[in-house]
Every structure is written in C-alpha cells, then in structure tokens.
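>>> structure of the sequence below:
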Amino acid sequence: MALNAAAVRIGITGELYAGPVGTAAPTTSVSALNAAFVGMGYVSEDGVTETYDDTVEDIVAWQNATVVRSNTTESKATLSMTLIETKGAVLKLYHKGSTVTAVGAGEWKIDVKAPTPDERAFVLDVIDGTKHLRFSIPRGEVQERGEIVYANGEPVGYEVTIVCYPDANNVVLTKFSDDANWGYS
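Presented below is the predicted three-dimensional model:
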C-alpha cells in the first residue's frame, strides 16, 4: 500500500453561490459560472459540512433473530454552514420568501415573512491551492435555519442547512474536481 500525502486535501477557501432553479449548471470544476449565480460571501471558520442522512430498516429473520437484509427507506443529502457576510443575497436566502427593498438614500429594509418554498440552484466551490472541488446542486432549498446571535466580538452569522433534491435521474448533486488523484485507486 502506497501512502500519498499529496492526495490529502484541505478546504482552504471557496464560496457558496445561489441562482434560480434551471440556471445552466457548471460543467467542470473551473468553468465560468452562469451570471445568474450570486455569491453568498464569507462562511464562518467552521466551514461547510456535507452530510448524508440515511434511514435504514433491518429485516430480521424469525429463525435466528439475525439481520438478513437492510432496506434504505429515506436518504437526504445536505450542506450546512454559517454565512457571516451580511448582505441582501444572504438575508433573502436565510429569510425564505422575503425581499430587501430600498426605503431611501442608503436605507434598506426587509419585511421578514413566514417562510415560503424557495428552491434554488446552488454551486459550492472548495479550493485547496490549485485544486478545485465544485458541487453542483440543480435543486436545493434552505431547510433549517439556526439562530442569529448578536454579540460583542463575534460576527453576525446566518446558519443554514441546504437540502439537495434529486433530479429525474435521482442525482442529488454532482461533484467536479481537477485533482488528478481522483483517477487513481
């Protein structure tokens, strides 16, 4: 077994982008994004967490009380992060169905409404030096929102969990990378 330290990746930087459902998805890890994708800015130092939550039911045989088969009855892919850049695009993502409007010179407001469905297309870039990892999510939605804390010495953060919905081929997200190590066993 050959160990390869050069194949260890670190998520040093990157950004989450959101656009309307149906926006042309990227085709490589470095291709230019469609102009409809808007960057959500800085993410907290905790980064982004990719999670797959599966519900599995075991089938137990009567004869020996042993699991003879398992069946996945539910599966969900999510990305979770805390956005720390306060700007209109982030506020509209966090406050699903709400809009930011101008109320005068240099003044803005958001009427926070009860959340409504707000599906979007998402792209997440994760960069480690010259290596790029790109997630393309054609249909996703903020499913969970954390607390907004206003505290001295801490950035105001908008914690969101985005659920990835499957397409017609049951694909919930596509990952692209220009990392040659992906091609090796």
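
>>> C-alpha only now, for contacts and for neighbours.
OK.

>>> most remote residue from the chain's center?
What lies farthest from the middle of the chain is residue 63; by CA atoms, centre = their mean that is 44.9 Å.

>>> distance of it from residue 174?
The spacing between residue 63 and residue 174, counted by CA to CA, to the nearest Å, is 43 Å.

>>> returning to that earlier point: hang on, the residue farthest from the centre of the chain in a helix?
No: per DSSP: H, G, I helix; E, B strand; the rest coil, residue 63 lies outside any helix segment and is coil.

>>> and the top strand by length along the chain, how far out from the chain middle?
Ranked by number of residues, the top strand in the chain under DSSP state E is strand 67-83. Centroid displacement of strand 67-83 relative to its chain, using CA atoms, centre = their mean, to the nearest Å, is 15 Å.

>>> show me what contacts the residue nearest to the spatial centre of the chain?
The structure's the chain has its C-alpha centroid closest to residue 79; by CA atoms, centre = their mean the separation is 3.6 Å. The neighbours of residue 79, taking CA atoms under 8 Å, 6 or more residues apart in numbering as the test, are 48-51, 161-163.

>>> excluding chain neighbours, what is closest to it?
residue 50 (4.7 Å; CA to CA, 6 or more residues apart in numbering).

>>> that neighbour contacts residue 77, doesn't it?
Yes: here residue 50 reaches residue 77: they are 7.4 Å apart, a contact under CA atoms under 8 Å.

>>> neighbour count for the two, which is higher?
residue 77 (17 against 11; other CA atoms under 10 Å).

>>> one more to line up against the first:
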Amino acid sequence: MGQNSENVRVAVTGAVYVAPTIATRPTTATSTLGADHKELGYISDGGITETRDRSTNQIRAWQNGALVREPVTESSIRYQFVLIETKKETIELYYGVKVAPDGSIKIDPSKTGGRQSFVIDVIDDDDIIRIDVPSGEVTEVGDQVYVNGDPIGYEVTVTGYAITDGDESYSAIKWYSSLDTTEGAAA
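The predicted structure follows:
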C-alpha cells in the first residue's frame, strides 16, 4: 500500500461546543450544528487530550496457570482541555452553575452542571475530525491560577457516558472527513 505524507494530520485548530442532551446531534464530520450548540471559545495551546481507559480481569486456568481469557471489566473515555475565554458558557461549564443576570455565580464545589452533549471539531485545513459525545459531564476541574502575564484558564475534564442507539452502545462517535467514502462526500 505504501506511505503517503498527505495522510499525516495535525490538529491545527478546532472548537468545542456544548448543548443540552436533547439537542439535535451531528450526523457527519461537516454537518451544521444547531443553535443549541454553544461554542466555548479559545482553548489553551495544550489543545485537547482524549483518554481511553480500560481495566481487564485475567482469567487463568488451574492447569499451568495458563491465561485463557481477559475480558474488559471497566472502560471510560474522557476529554481534557483548558478554556481561556472568560464568558458565560465557559464559567457555567467550569463551575456547574448558571451565571446570574448581575454576572455572579454561587459556587458549590459539588456541582457538575449535569449531563450535556459535547461536540469537538479538530481541523487541519480541509480535513475535519469531529467527535460527538452525546452524554458527557464535567467530572474534574483544574485549579484556578491568577498570575500576571498568563490567561485565566478553566481546565475541565469531560467524561463520556454510554448511550444506547438502536442495537449499539457507545460513549462517542468520531468522524474523519478524509475517510468518508459515502456517495457525494468530498474526496
């Protein structure tokens, strides 16, 4: 098959969107998002980190202690990023509460904001990788640091929860526009 340097992707830019879990979900890497999807703004130059974790249980036979099976017992997918725009959507996501009309928030460290839908676009020129997390929740937040010369960052970790869609169960869907071979797709 050979090597092709045109297939090397770089996450040049992108965006993260949040919406209620009932919002219309994307159907392709390039489908238009609905008005319910709010862009969270600039993300720090550290980008977005996707982490997939798995735990397994090794089943061994009595005979020679041979490994006979290793089923997955736990799994998760998480997305971590630092938002650097201070705006309503960012503050509400980070603190898990609504911003009052006067710009204040009442901080309750136990609040997560509940389950929401997330869309992450990773863009390299005309190539788009789109990730749809239909049911996600902010499960971790980073420290707030206030220092001269650096942006105030809002570090969040979004955990994707499994949903059932037809006869499939999954926590996220990922589309690669460069791999789309359906009729009418860009080559």
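
>>> how alike are these chains, TM-score-wise?
Overlay of the two chains. TM-score (TM-score structural alignment, normalised by the length of structure 1): 0.90; 178 aligned residues with a CA RMSD of 1.6 Å.

>>> about what we covered before: in strands only, show me the contacts of residue 79 of structure 1.
Those of the contacts of residue 79 of structure 1 lying in strands (DSSP E): 49-51, 161-163.

>>> which ChimeraX command selects the buried ones in those residues?
Applying 16 or more other CA atoms under 10 Å to these, the buried members can be selected in ChimeraX as follows:
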select :161,162,163
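
>>> specify which member of the ones in strands among the contacts of residue 79 of structure 1 is nearest to residue 148 of structure 1.
Checking these against residue 148 of structure 1 by CA to CA gives residue 161 as the nearest, at 13.8 Å.

>>> pull the contacting residues for the closest one.
Applying CA under 8 Å, 6+ apart, the residues near residue 161 of structure 1 are 78-81, 142-145.

>>> ok, 6 Å please
Contact analysis of residue 161 of structure 1 by CA atoms under 6 Å, 6 or more residues apart in numbering lists 79-80, 142-144.

>>> just the buried residues of these.
Taking 16+ other CA under 10 Å as the criterion, what is buried in the contacts of residue 161 of structure 1 is 79-80, 142-143.

>>> residues near residue 34 of structure 1, how many?
Using other CA under 10 Å, the number of residues around residue 34 of structure 1 comes to 12.

>>> the residue nearest to residue 39 of structure 1 when sequence neighbours are not counted: which element?
In space, residue 39 of structure 1 comes closest to residue 17 once its chain neighbours are excluded; the distance is 4.3 Å by CA to CA, 6+ apart. Per DSSP states H and E, residue 17 of structure 1 falls inside strand 13-19.

>>> work out the gap between the next helix or strand after that strand and the centre of the chain.
With elements assigned by DSSP H and E, the helix or strand that comes after strand 13-19 of structure 1 is strand 38-39. Its chain's average C-alpha position is 13 Å from that of strand 38-39 of structure 1, according to CA atoms, centre = their mean.

>>> compared with structure 2, how much does strand 38-39 of structure 1 deviate?
Its aligned residues in structure 2 lie a mean 0.4 Å from strand 38-39 of structure 1 after superposition (mean CA distance after the TM-score superposition for structure 1).

>>> coming back round to it: tell me who's in contact with the residue nearest to residue 39 of structure 1.
Shown in contact with residue 17 of structure 1 (CA under 6 Å, 6+ apart): 37-40, 122-123.

>>> now do it against residue 182 of structure 1, distance only.
Using CA to CA, which is the criterion applied here, residue 17 of structure 1 is 24 Å from residue 182 of structure 1.

>>> now residue 162 of structure 1
Distance from residue 162 of structure 1 to residue 182 of structure 1, by CA to CA: 26 Å.

>>> can you check residue 146 of structure 1 too?
According to CA to CA, residue 146 of structure 1 and residue 182 of structure 1 sit 34 Å apart.

>>> go on, residue 131 of structure 1?
Separation of residue 131 of structure 1 from residue 182 of structure 1 (CA to CA) stands at 11 Å.

>>> and residue 54 of structure 1, by the same measure?
Residue 54 of structure 1 is 25 Å from residue 182 of structure 1, where distance means CA to CA.

>>> tell me which element the closest residue to residue 121 of structure 2 other than its chain neighbours falls in.
Sequence neighbours aside, residue 130 is the residue nearest to residue 121 of structure 2 in space, at 4.6 Å (criterion: CA to CA, 6+ apart). Applying DSSP H and E as the criterion places residue 130 of structure 2 in strand 127-141.

>>> which residues of structure 1 does that strand align to?
On structure 1, the counterpart of strand 127-141 of structure 2 by TM-score structural alignment is residues 131-145.
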